[in-house]
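Participant: Generate a structure from the sequence data that follows.
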Amino acid sequence: MVKEISLADVPGLVGTETGLSDWIVVDQAMIDAFAHATNDHQFIHVDPERAASSPFGGTIAHGFLTLSLLSAMNYNSLPKVREQTMGINYGFENVRFLSPVKTGARIRGHFVLAEARFRGAGMLMTSYDVSIEIENEKKPALTAKWITIIQFDPKDRPENV
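Facilitator: Okay, the predicted model is just below:
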């Protein structure tokens, strides 16, 4: 993947996979830390003995933990926009948790640029169709549309947009 692009290049990438992240191992320590941070200590996440008798056969990652790892996957894989002064997480649409991420699984993010439109003098709103693949699984852990804003100095705005 390209590591750096110009602001003017972004609209031409619509419809293409612009990022494929490295694999991330979701281990019990990560799950426990997330449970502590969010105060979500449901047994299917933090109690391996009890979770062994669940339909999952062991502990699984929180769906929101999996979703939150998109930030690390983004930084790891998407090209940097030279003119960007700040990135803003605008939100998600259509988040679906399709398969559980079992403890010890490796996951990675796929990013397809779905839309890019300039707003105001110094903003480019982008939306990505994202999915998180689970190694050796047919169904992804999740799919979503992720909306972000690239902020830049208005003097760097490409002409004719």
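
Participant: alpha carbons only for contacts and neighbour counts from here, please
Facilitator: Fine.

Participant: what about stretch 40-60, how long is it end to end?
Facilitator: Taking Cα to Cα, to the nearest Å as the measure, stretch 40-60 stretches 13 Å from start to finish.

Participant: So what touches that stretch?
Facilitator: Stretch 40-60 is touched from outside by 28, 31-32, 34-35, 61-62, 100-103, with contacts defined as Cα atoms under 8 Å, 6 or more residues apart in numbering.

Participant: surely residue 80 meets residue 1?
Facilitator: No - counting by Cα atoms under 8 Å, residue 80 sits too far from residue 1 to count as a contact (10.8 Å).

Participant: When those two are compared, which one has more neighbours?
Facilitator: Neighbours per residue (other Cα atoms under 10 Å) separate residue 80 from residue 1, with residue 80 holding more: 15 against 11.

Participant: Please report how far the closest residue to that one other than its chain neighbours lies from residue 22.
Facilitator: If you skip the residues right next to it in sequence, residue 80 has residue 4 as its closest partner in space, 4.5 Å away by Cα to Cα, 6 or more residues apart in numbering. Counting by Cα to Cα, the gap from residue 4 to residue 22 is 17 Å.

Participant: another one to check against the first:
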Amino acid sequence: MRVFADINEVAAAKGEHLGHTEWIEIDQDRINLFADATGDHQWIHIDAERAAAGPFGATIAHGYLSLSMLAYFAPRIVSVTKKPSMSINYGLNRVRFLQPVTVGSRIRDGVVLSDVQENSKGVLVTMTHTVEIEGKERPALVAEALGLWVP
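Facilitator: Next up is the predicted model:
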């Protein structure tokens, strides 16, 4: 984890790779819970028997489940000692799903601090996340996520 004293230190690290998280397993329980939360019960996600005969040989995590893991990974990559009063998910500039995450796979996140810009609402922090799949050459996804840090 990269620890910064304040937003000024964060801004000075613009362009740097901030490191990787630990690996986390994506199990069927997590996939099923996400299916229940979103109402997306497509067989490729929840029917292990049918999915075993399908194109990936197993169930796969929803792309949006893999993307939602950024909320889990981000605080494990960056910490700021003098925290803003709040940090808000401000959106995404770009997301590409490059490879499905099959059940039982382990993923981790690598982050580059792409940009830090002050605006009238606070500081807009842009981080490029690359969610890797253990043992695979291609990542699961690459996403440019924005967070608004309000002083």
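
Participant: Filter the contacts of stretch 40-60 of the first structure down to the buried ones.
Facilitator: Judged by neighbour count, with 16 or more other Cα atoms under 10 Å as the criterion, the buried members of the contacts of stretch 40-60 of the first structure are 28, 31-32, 34-35, 61-62, 100-103.

Participant: For residue 109 of the first structure, state which of the residues you listed is nearest.
Facilitator: The shortest separation between residue 109 of the first structure and any of these is 13.2 Å, and it belongs to residue 101 (by Cα to Cα).

Participant: Please name the residues that touch that closest one.
Facilitator: Taking Cα under 8 Å, 6+ apart, we find residue 101 of the first structure in contact with 26, 60-61, 66, 134, 141.

Participant: In the first structure, which helix is the longest?
Facilitator: With DSSP state H applied, the helix covering the greatest number of residues in the first structure is identified as helix 28-38.

Participant: just how off-centre is the next helix or strand after it within its chain?
Facilitator: Secondary structure here is assigned by DSSP states H and E; on that basis, the next helix or strand after helix 28-38 of the first structure toward the C-terminus is helix 43-46. On the basis of Cα atoms, centre = their mean, to the nearest Å, helix 43-46 of the first structure sits 23 Å off its chain's mean C-alpha point.

Participant: what's the average distance of helix 43-46 of the first structure to the second structure?
Facilitator: Its matched residues in the second structure lie on average 0.3 Å from helix 43-46 of the first structure after superposition (mean Cα distance after the TM-score superposition for the first structure).

Participant: now the buried ones among the contacts of stretch 40-60 of the first structure in JSON lines, with distance to residue 111 of the first structure?
Facilitator: Putting those into JSON lines (distance: Cα to Cα, whole Å) gives the following:
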{"residue": "28", "distance to residue 111 of the first structure": "26"}
{"residue": "31", "distance to residue 111 of the first structure": "24"}
{"residue": "32", "distance to residue 111 of the first structure": "27"}
{"residue": "34", "distance to residue 111 of the first structure": "24"}
{"residue": "35", "distance to residue 111 of the first structure": "27"}
{"residue": "61", "distance to residue 111 of the first structure": "21"}
{"residue": "62", "distance to residue 111 of the first structure": "21"}
{"residue": "100", "distance to residue 111 of the first structure": "20"}
{"residue": "101", "distance to residue 111 of the first structure": "19"}
{"residue": "102", "distance to residue 111 of the first structure": "22"}
{"residue": "103", "distance to residue 111 of the first structure": "24"}
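
Participant: Residue 118 of the first structure: which of these is nearest?
Facilitator: Distances from these to residue 118 of the first structure were compared by Cα to Cα; the smallest belongs to residue 62, at 34.8 Å.

Participant: ok, the nearest residue to the closest one once chain neighbours are set aside - how many residues close by?
Facilitator: Beyond its immediate neighbours in the sequence, the residue positioned closest to residue 62 of the first structure (Cα to Cα, 6+ apart) is residue 45, lying 6.7 Å away. Here the neighbour count serves as a burial measure; for residue 45 of the first structure (other Cα under 10 Å) it reads 22.
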